[in-house]
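>>> From the sequence below, what's the structure:
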Amino acid sequence: MARFIFITGGVVSSLGKGLAGAALASLLQARGFKVRLRKLDPYINVDPGTMNPYEHGECYVTDDGAETDLDLGHYERFTGVPSKQTDNVTTGRIYQTVIRKERRGDYLGGTVQVIPHITNAIKEFATANLEDEDFVLVEIGGTVGDIEGLPFLEAIRQLGYELGNNAVFIHLTLLPYIAAAKELKTKPTQHSVKELRSIGIQPDILLCRSEQPIPQGQRRKIGLFCNVPEEAVIQALDVRTIYEVPLSYHKEGFDEQVLKAFGIMDAPTPDLSKWENIVDRVLHPEGEVNIAVVGKYIELQDAYKSLTEALIHGGIANRVQVNINWVESERFEDADASPAAVLGDAHAILVPGGFGERGAEGKIKAVQYAREQKIPYFGICFGMQMAVIEGCRNLAGMPNAGTSEFGHYDPNVVGLMTEWTRGNKTEVRTKDSDLGGTMRLGSYPCDLTPGSKVNEIYGVSHIDERHRHRFEVNIAYKDVLEKAGYKFSGLSPQGDLPEIVEIADHPWFIGVQFHPELKSKPFAPHPLFESFITAAVKQSRLV
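Now for the predicted structure:
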């Protein structure tokens, strides 16, 4: 039977529960255990698919097409275990499920209540669709004390009782440092644990975020007031790179205390050489490159979390430091604005995904600059579409080309997808469809053109990549664009959906309709990001 580890957070938000769970899971993996990670999100949205990136950060997409919380990206990057639709649930989805059952009459006319109906649905989600995992780590979003999180805390309280010795509770808190007093304060942690215990949950382990080392006396005090063994009060100090977290946690005995809480005393010693190598490459680079990311959500960099990490992974593969210059695309939209002043010191330029008209013309200018100045260019999703529009306007004699996402252009070389194939099923959408969950989502196959740049990079002729888009480049313009110098080097198996474009007469110019950043990992950098950073290194030697 799988053992469950429930991770809650207190004092303040953004302490890093997702990263803590991912790092702990990687340590358990390093000891030979099989793990799965899950996230319970208390917000009422059914999923983050329709949420503004400024509100929630990145929407992470799984192979099976789920739009999920960005923490699932941490889970995959640290463990390599592909997340599934069943690994993230929200209050909205839980209530949606229960209300549908009520409408069907599944409750036989009974009164539907938070307890037991909502809590039972949460418990069913947390324990369903498991295989032979040794440990299931379940993160509860939000902070203890939030009203919307109460049903989830009640559900895991019940699960803890039902699972008995097969459940452990970890509470992540903050120990603020008062500079004037030169002292770490334990009172917020005491109050947070008190709040948790009032719900009926006694944490087995406290993971305490701190900017300063926690004196032994303070740990003893926390343990005494929170009813936790002193050795189970684990300090979580800031580290130089997030990929150092597993090493730091192991040094503090975190994984050992978790195993001890389960009564496991004979676990194999973890093999951490993988993480030691990654950290060494991050902290001791042999050079550096400047990458300009021309986007529209740059004020909140969590909106591009997987992208940031994938670029770092490309740096790890090339043993270079990647300096990311976040550029607001709107700054190029004035008629007299020149990208050269901002992008002149960039060794490579990347235009990521996005939605909406704001900043689009600025992205097109960035594409043009990269193409004309022979600077390595990587366009992802919307960035590929803008590259195609730029090519149509400036190379193929279609100065009014555009996308139907913003209105009617002459011609619309990018248009709304209305029908596509997923496996043996035809998916159909219209412009009036709901926004949530209606895009081309999840992993789809792509055939690469033999001898193309991407064929060389991947080393195979068939790939599967994750998608999240509603608009698609129109295949009808393939011939005219290829005559102008573009090459459609990746197509869907049916040959009707352009997946990849490239320019052969360019150091490195590739646009992809999918999101390769979602599959990149520090110990297995995505081939496109590895190659992109290699091109940036070559460019750095030319300037």
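
>>> From now on I want contacts and neighbour counts done on CA atoms only, so please keep to that.
Noted.

>>> show me the contacts for Y60.
67-70, 72-73, 518 (C-alpha atoms under 8 Å, 6 or more residues apart in numbering).

>>> Which elements pack onto the host helix or strand of V98?
V98 is located in helix 91-104, with elements delineated by DSSP states H and E. The contact analysis (3 or more C-alpha pairs under 8 Å, 6 or more residues apart in numbering; DSSP states H and E) places helix 91-104 against helix 119-127.

>>> Most remote residue from the middle of the protein, which is it?
G109 (41.5 Å; C-alpha atoms, centre = their mean).

>>> Skipping its backbone neighbours, what lies nearest that one in space?
E102 (8.0 Å; C-alpha to C-alpha, 6 or more residues apart in numbering).

>>> distance of the one you found from R93?
Distance of E102 to R93, given as C-alpha to C-alpha, to the nearest Å: 14 Å.

>>> Please look at P229 and G223 and confirm they touch.
Yes: between P229 and G223 there is a contact at 5.5 Å, judged by C-alpha atoms under 8 Å.

>>> Pick out whichever of those two has more residues nearby.
Neighbours per residue, other C-alpha atoms under 10 Å: of P229 and G223, the larger number sits with G223, 19 against 16.

>>> my read: that one touches V233, true?
Yes: if you go by C-alpha under 8 Å, G223 and V233 touch, sitting 6.5 Å apart.

>>> Helices of the stretch 401-543 of the chain, start to end?
453-458, 478-483, 527-540 (DSSP state H, counting those that start in this stretch).

>>> what would these look like in TSV with distance to E55 and mean neighbour count?
Output for the helices of the stretch 401-543 of the chain, formatted as TSV (distance: least, C-alpha to C-alpha, whole Å; neighbours: other C-alpha atoms under 10 Å):
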stretch	distance to E55	mean neighbour count
helix 453-458	35	17
helix 478-483	37	15
helix 527-540	27	22
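
>>> R157 is nearest to which of these?
helix 527-540 (42.9 Å; C-alpha to C-alpha).

>>> Against which helices or strands is the closest one packed?
strand 288-295, helix 305-318, strand 348-351, helix 453-458.

>>> quick one, it and strand 288-295 angle?
Going by axes from the mean of the first three to the mean of the last three C-alpha atoms, to 10 degrees, helix 527-540 is angled at 120 degrees with respect to strand 288-295.

>>> For the comparison step, fold the sequence that follows:
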Amino acid sequence: MAKYIFVTGGVLSSLGKGITSASIATLLQHSGFKVSMVKIDPYLNVDPGTMSPFEHGEVFVTEDGAETDLDIGNYERFLNKNLSKKNNFTTGQVYLSVIEKERRGDYLGKTVQIIPHITDEIKKRIKDVAKETDIVVVELGGTVGDIEGLPFLEAVRQLKQEVGKNNAMFVHVTLIPYIKAAGELKTKPTQHSVQELRRIGITPHILVCRSEKPLPKSLKEKLSNATDVDRDAVIEAVDAPTIYQVPLNFLNQDILKPIAEQLDLGELHPDMSEWNYLVKKIISPQKSVKIAFVGKYLKLKESYKSLIEALIHSGAHLDMRVDIEWIDSEELEKLSEEEMEERFNEVSGILVPGGFGERGVEGKLRAIKYARENKIPYLGICLGMQLAVIEFARNVLNLKYANSQEFDPDTTEPVVYLIDEFIDANGQKQIRTHKTPLGGTMRLGGYECLIKKGTKLYDAYKSDKVIERHRHRYEVNNAYEKQLEDNGMIISGKSKEGLIEAVELKDHPWFVGVQFHPEFTNKLKSPNKVIMSFVENAYKCQKSC
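All right, here's what the predicted structure looks like:
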């Protein structure tokens, strides 16, 4: 029987339940267990795919094409494994499933209620993941006391009763605020949060206490007495220089001891040597490089979470700190040529990430033109690749009206266009059938990319075939392929159906655009190869360009 660790949050949101959950899972994985994770989101959206980045941050895409919470990305990066649509579900998915069953008559005329029908659906989804693993860590989104989270708390309370006391436990992540005027750390919010949990039948076995300052022994004892949590199970979680330090901090506080005792796991001795080595490289690297990150969601950098982490991971493996120069693409639209020169003067690489919508596009095009003309290493991801093709078409092919149908549906030069059907490499018509709720077509999840030998992309992957994840609905128009290649743009990657997956420039130190999102397959222990190649070549340019 699989064992369960349920992670709840108290006092307020954004305390780091996801990192806490991933850290515990990582320590157990390095102790030899087969570990998986589940993130439960209490919002009514079926998934975050239609949410603005300002609402929810990044939408992470799994190998099987699910649009999920960004915490799934953290889980994958910590555990060095691919997760699936099973590992993230929402209130919307649960209620939709129950209502569909009711409409089919699955409940045989019974009154459908929160208990047992909704709670049974929640338990079923958690158990589906548990079938494949030794230990499953389940993070419950939101904060204890939120009305929308009550069915989930009731479901996991029931599940603990069903599996027995040595097969389930609760970890509560809470805040210990520091009141500057009083010069004191306060435990009262945590006491009330635990009381709320206990009122609904859940007693936490471990407290993870977020705080700006280390917790004195006396305060831990006070928390232990007030919450009925063992003294050695009160774990402090002060801010760390990197999130990857958190498992090591937990290990130093012997967090595995109360976990092993509650779940009857025996003595645990995780091998964290490789992890510790990489953390040291993140914190104290020998080299550094500055990358310009040209985006439009800079007020909420969580929108680019996976890409930021990918740059950090690549730097760790290259013993290098990647300094990100954040550049708002809308600001670039207003700059003179002299100001552009000044803005990019100190960077050694330029990155344009994915995104949707026309806002900030002209600024991104200016950044791409600057990278191309000044021989600065460039990486364009998804929209960043499409814009590289548009810039090239306008300024090298002299196609004045070259554009994407996303921005101008009536453009006379649709170098990037929306297609619902296309002719594959074998001359057969293929129809894209994945429809979003908004009625558009999207490529979501892992697709095979066939890589042309002798290209920068091939040098990065050391392979002629790779599977990377997509999240987009527009494609580079194959009708312009010959014109592009005749004038110095190499089509370095294609899908098996013949869609253009990657481009690069012939006479440039390193200029690569990819239609896929390489950041989604990136892990701490196995950084994505094209992103690492970009960072490495940016550093070379810093030394020689």
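
>>> Put one on top of the other, what's the TM-score?
The TM-score (TM-score structural alignment, normalised by the length of the first structure) is 0.96; 538 aligned residues with a C-alpha RMSD of 1.8 Å.

>>> Burial-wise, tell me which of the helices and strands packed on helix 527-540 of the first structure comes out on top.
strand 348-351 (a mean of 27; mean count of other C-alpha atoms under 10 Å).

>>> list the helices and strands it packs on?
Using 3+ C-alpha pairs under 8 Å, 6+ apart, strand 348-351 of the first structure is in contact with strand 288-295, helix 360-372, strand 377-380, helix 382-394, helix 527-540.

>>> Any chance of those in CSV with distance to V46 of the first structure as columns?
As requested, these are exported to CSV (distance: least, C-alpha to C-alpha, whole Å):
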stretch, distance to V46 of the first structure
strand 288-295, 27
helix 360-372, 29
strand 377-380, 26
helix 382-394, 25
helix 527-540, 32
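
>>> and of those, who's closest to A476 of the first structure?
Ranking these by distance to A476 of the first structure, with C-alpha to C-alpha as the measure, places helix 382-394 first at 12.4 Å.

>>> For that closest one, give me the average deviation versus the second structure.
Aligned to the second structure and superposed, helix 382-394 of the first structure gives a mean residue distance of 0.4 Å (mean C-alpha distance after the TM-score superposition for the first structure).

>>> Please, where are all the helices along the stretch 151-300 of the first structure?
So, for the stretch 151-300 of the first structure - with DSSP H, counting those that start in this stretch - the helices run 187-199, 216-226, 245-251, 254-261, 273-283.

>>> of the contacts of Y60 of the first structure, which stay in contact in the second structure?
Retained in the second structure by both residues aligned by TM-score structural alignment, their matches' C-alpha atoms under 8 Å are the following of the contacts of Y60 of the first structure: 67-70, 72-73, 518.

>>> Which one (most neighbours) among those residues?
G73 (29 neighbours).

>>> surely it meets L518?
Yes: between G73 of the first structure and L518 there is a contact under C-alpha under 8 Å: 7.2 Å.

>>> shared neighbours of these two, which are they?
60, 306.

>>> Just confirm P82 of the first structure is within a strand.
No: read with DSSP: H, G, I helix; E, B strand; the rest coil, P82 of the first structure is coil and lies in no strand.

>>> whereabouts in the second structure does the host helix or strand of A341 of the first structure align?
Here A341 of the first structure is covered by helix 340-343, with elements defined by DSSP H and E. Matched against the second structure by TM-score structural alignment, helix 340-343 of the first structure falls on residues 341-344.

>>> Near the counterpart of T411 of the second structure in the first structure, how many other residues are there?
Taking TM-score structural alignment, the alignment pairs T411 of the second structure with Y409 from the first structure. Other residues within reach of Y409 of the first structure, judged by other C-alpha under 10 Å, total 15.

>>> Chain neighbours aside, what residue packs nearest to Y409 of the first structure?
Going by C-alpha to C-alpha, 6+ apart, Y409 of the first structure has G402 as its nearest residue, at 5.3 Å.

>>> The one you found contacts V414, doesn't it?
Yes: using C-alpha under 8 Å, G402 of the first structure makes contact with V414 at a distance of 6.7 Å.

>>> Need the overlap of contacts for those two.
Shared contacts of G402 of the first structure and V414, counting by C-alpha under 8 Å, 6+ apart, come down to I389.

>>> before we move on, back to that, so how far is A121 of the first structure from the residue nearest to G109 of the first structure?
Taking C-alpha to C-alpha, one finds E102 of the first structure at 13 Å from A121 of the first structure.

>>> next one: D266 of the first structure
Taken as C-alpha to C-alpha, the span from D266 of the first structure to A121 of the first structure is 35 Å.

>>> The two - which one has more neighbours?
Each of D266 of the first structure and A121 has its neighbours counted (other C-alpha under 10 Å); A121 has more, 18 against 8.

>>> Tell me how many other residues crowd the residue lying closest to the more buried one once chain neighbours are set aside.
Nearest non-adjacent residue to A121 of the first structure, counting by C-alpha to C-alpha, 6+ apart: I94, 6.4 Å away. Using other C-alpha under 10 Å, I94 of the first structure is surrounded by 20 other residues.

>>> Can you tell me what K496 of the second structure aligns to in the first structure?
So, by TM-score structural alignment, K496 of the second structure is matched to P493.

>>> What separation is there between its match and T421 of the first structure?
10 Å.

>>> next one: N455 of the first structure
23 Å.

>>> With the second structure overlaid, how far apart is the helix holding V98 of the first structure on average?
Mean deviation for helix 91-104 of the first structure: 0.8 Å (mean C-alpha distance after the TM-score superposition for the first structure).

>>> returning to what we had before: nearest to L435 of the first structure, of the kept ones among the contacts of Y60 of the first structure?
E67 (12.1 Å).

>>> ok, that closest one - contacts?
Here E67 of the first structure is in contact with 47-49, 59-61, 437, 441 (criterion: C-alpha under 8 Å, 6+ apart).
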